[in-house]
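# Sequence isn't available, so here's the structure alone:
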């Protein structure tokens, strides 16, 4: 359906598309890989060695829940050390130029905001918040981290790899004895990171907001998502149904390629800064009258 050019050619075409503004960005894990957070399905993705936690397992299996919190306790430290990369900063730059009208991210790492973006809709939540499944009380992840440290003063396991959902690879024998804590507000309710686990649904109001942003957009730009799961792909399908152009920048094919007017296959930390440079050139060219001194 769309154009599949080389990185340089595709980026130039994309720059021309972006100069019209009204761009809604939909980002996935691929934009954070250069910050040290792997994705699930891209080059080096973690699904071949890691099964993400599901909501059903987390709520129904105390052993699995303890395993998750032990691994997430270590993963939180790695996530807080992760810094925004050139891709995140480029998206924020496009937003400051008035070209990006909205950002919807499937990521839970907060790196878009750390990179300078504003008004980001976090489709799957953010690891920095914790919610009680009993009373609904919300609290900062830092607070839980201090409590887990106090409850596990001798826990010194070393992770082997971090996963996109914020936990780490850790042998089961390293988890023995790890103590989980409950909600302080209701004296013991089950705590869960305020993110959408596999098998859990995104809040309906959040989804409606994202659909509205798609409907208002002139272009849907997908960054670093394989679009394998319907959570993100539905917005591409919605845009295509409405005749709104879709462009995709990702390493490797995606399940949205057939709906895209343009696809660019390349690392986002390289493609996006170049895109900003080309957009600025396009804007300058359109602003300066022909024959005028530059």
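Received it, and whenever you're ready, just let me know what you need. All values reported here derive from a predicted model rather than from experimental measurement.
# Please count neighbours and contacts with C-alpha atoms only from this point.
Noted.
# For the closest residue to residue 30 other than its chain neighbours, list the residues it contacts.
Nearest non-adjacent residue to residue 30, counting by C-alpha to C-alpha, 6 or more residues apart in numbering: residue 224, 3.8 Å away. For residue 224, the contacting residues are 27-31, 249-251, 268, by C-alpha atoms under 8 Å, 6 or more residues apart in numbering.
# nearest to residue 149, of those residues?
Distance to residue 149 across those (C-alpha to C-alpha) is lowest for residue 29, with 28.6 Å.
# Once you drop chain neighbours, what's closest to the closest one?
Sequence neighbours aside, residue 39 is the residue nearest to residue 29 in space, at 4.9 Å (criterion: C-alpha to C-alpha, 6+ apart).
# shouldn't that neighbour be in contact with residue 48?
No: look at residue 39 against residue 48 with C-alpha atoms under 8 Å: they stay out of range, at 11.3 Å.
# if you count what's nearby, which of those two comes out ahead?
For residue 39 and residue 48, the more surrounded residue by other C-alpha atoms under 10 Å is residue 39, and the numbers stand at 24 against 9.
# sorry, back to before: among the contacts of residue 224, which are located in helices?
In helices, judged by DSSP state H, the following of the contacts of residue 224 are found: residue 268.
# Relative to residue 205, which of the contacts of residue 224 is nearest.
Checking the contacts of residue 224 against residue 205 by C-alpha to C-alpha gives residue 27 as the nearest, at 19.3 Å.
# Number of residues surrounding that closest one?
As a burial measure, residue 27 scores 29 neighbours (other C-alpha under 10 Å).
# Surely it is in contact with residue 102?
No: using C-alpha under 8 Å, residue 27 is not in contact with residue 102, being 11.0 Å away.
# about what we covered before: name the element the residue nearest to residue 29 belongs to?
According to DSSP states H and E, residue 39 maps onto no helix or strand at all.
# Who are the contact partners of residue 15?
So residue 15 contacts 275-276, 278-279, 282 (C-alpha under 8 Å, 6+ apart).
# Mind jotting down where the strands sit in the stretch 101-250 of the chain?
Ranges of strands in the stretch 101-250 of the chain, per DSSP state E, counting those that start in this stretch, are 120-122, 125-132, 138-140, 191-195, 219-223, 246-250.
# With residue 126 as the reference, measure out to the one residue sitting closest to the centre of the chain.
When C-alpha atoms, centre = their mean is applied to the chain, the residue found nearest the centroid is residue 107 (2.0 Å). According to C-alpha to C-alpha, to the nearest Å, residue 107 stands 8 Å off from residue 126.
# for comparison:
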């Protein structure tokens, strides 16, 4: 299967990548859907919500402050660097990501669309005025008195994705000749419908089975970092496809 995936990527002229939480796990970013959970074992679906923002801001603020401070210790892993190199080589047209951590950009990718926003920027919930990270972490209020929040899509806002990012991702996937999905359970709507908008080849990298494997042309089970490094090892330094006829 690794050789098949390499052959598809190597012959692709319009490759689009869709990433989820599993793409960042190898860098040390917790996966909310893991059995152990994280941050005092609190279910994010009860904290990362509009209801919590409006009715339990102390908990909401503590949750996101912990995530932001933890993220300061995180750097992109070698798989992120592979995706950055593939973009520079002209392999990747666009990365659409469900992640809010900004690791693709830190690794050097430029053509990135954040479907669920970014935890690295902030605004007022009431008036929408931009805010600084320091003000949010300090628990300050907006000039209008409103509460500050990260620019992420909260649970309950799932259908209200950033339209520019969504439209760009959809258009790129519709025009793609291959879509590589990395580290997502394909359970979060509407982003989980994006892969099936392509007429090109579909590839999946994920640690666990998603139940949607039958819809893909090639599935690789394992960690994002390890498998991206293995795939990258099948290509030479000029960005040309190496011999993929081996078994």
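Noted; the coordinates are in hand. Being a predicted model, the structure only gives us computed values, none of them experimental.
# now what about the TM-score between them?
Remark: TM-score between the superposed chains equals 0.87 [TM-score structural alignment, normalised by the length of the second structure]; 237 aligned residues with a C-alpha RMSD of 2.3 Å.
# circling back to that earlier point, how about the residue nearest to the centre of the first structure, what's its match in the second structure?
In the second structure, the residue paired with residue 107 of the first structure is residue 99, using TM-score structural alignment.
# Please name the residues that touch that match.
Neighbour list for residue 99 of the second structure: 19-21, 24, 114-118 [criterion: C-alpha under 8 Å, 6+ apart].
# ok, 6 Å please
20-21 (C-alpha atoms under 6 Å, 6 or more residues apart in numbering).
# Which helix or strand contains residue 85 of the second structure?
Applying DSSP H and E, one finds residue 85 of the second structure within helix 78-88.
# Check which residues of that helix are buried.
Neighbour counts over helix 78-88 of the second structure (16 or more other C-alpha atoms under 10 Å) mark 78-87 as buried.
# tell me the secondary structure for the aligned residue in the second structure for residue 274 of the first structure?
By TM-score structural alignment, residue 274 of the first structure lines up with residue 230 in the second structure. Under DSSP: H, G, I helix; E, B strand; the rest coil, the three-state class of residue 230 of the second structure is helix.
# What about the nearest residue to residue 230 of the second structure once chain neighbours are set aside, how many residues nearby?
Leaving aside its sequence neighbours, residue 230 of the second structure sits nearest to residue 2 (C-alpha to C-alpha, 6+ apart; 8.0 Å). Residue neighbour count, defined by other C-alpha under 10 Å, stands at 16 for residue 2 of the second structure.
# how about residue 2 of the second structure, what's its match in the first structure?
For residue 2 of the second structure, the aligned position in the first structure is residue 11, judged by TM-score structural alignment.
# tell me which element its match is part of?
Following DSSP H and E, one finds residue 11 of the first structure within helix 7-18.
# That helix relative to strand 219-223, how many degrees between them?
Inter-element angle recorded for helix 7-18 of the first structure and strand 219-223: 140 degrees (by axes from the mean of the first three to the mean of the last three C-alpha atoms, to 10 degrees).
# Tell me the buried residues in helix 7-18 of the first structure?
Neighbour-count burial for helix 7-18 of the first structure flags 7, 10-15, 17-18 (criterion: 16+ other C-alpha under 10 Å).
# could I get the residues you listed as a markdown table with distance to residue 56 of the first structure?
Formatted as a markdown table, these follow (distance: C-alpha to C-alpha, whole Å):
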| residue | distance to residue 56 of the first structure |
| --- | --- |
| 7 | 41 |
| 10 | 42 |
| 11 | 42 |
| 12 | 45 |
| 13 | 44 |
| 14 | 41 |
| 15 | 43 |
| 17 | 43 |
| 18 | 41 |
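# any idea which of those residues is closest to residue 65 of the first structure?
Nearest to residue 65 of the first structure among those is residue 7, at 43.2 Å by C-alpha to C-alpha.
# how about the nearest residue to that closest one, chain neighbours excluded?
With C-alpha to C-alpha, 6+ apart, the residue lying closest to residue 7 of the first structure is residue 264, at 5.8 Å.
# helices or strands next to the helix or strand harbouring the one you found in the packing?
Per DSSP H and E: residue 264 of the first structure is located in strand 262-265. Contact here means 3 or more C-alpha pairs under 6 Å, 6 or more residues apart in numbering; DSSP states H and E; on that basis strand 262-265 of the first structure packs against strand 246-250.
# try it again with 10 Å
Strand 262-265 of the first structure is packed against strand 3-4, helix 7-18, strand 219-223, strand 246-250, with contacts defined by 3 or more C-alpha pairs under 10 Å, 6 or more residues apart in numbering; DSSP states H and E.
# any chance of these in CSV, with distance to residue 145 of the first structure too?
Formatted as CSV, these follow (distance: least, C-alpha to C-alpha, whole Å):
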stretch, distance to residue 145 of the first structure
strand 3-4, 46
helix 7-18, 42
strand 219-223, 31
strand 246-250, 34
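# Tell me which of the ones you listed approaches residue 135 of the first structure most closely.
Proximity to residue 135 of the first structure (C-alpha to C-alpha) singles out strand 219-223 among these, at 36.3 Å.
# what does the closest one correspond to over in the second structure?
Using TM-score structural alignment, strand 219-223 of the first structure corresponds to residues 178-182 of the second structure.
# tell me the average deviation of the matching stretch from the first structure after fitting.
Superposing on the first structure and averaging over aligned pairs (mean C-alpha distance after the TM-score superposition for the first structure), stretch 178-182 of the second structure comes out at 0.5 Å.
# distance between that stretch and the chain's centre?
On the basis of C-alpha atoms, centre = their mean, to the nearest Å, stretch 178-182 of the second structure sits 12 Å off its chain's mean C-alpha point.
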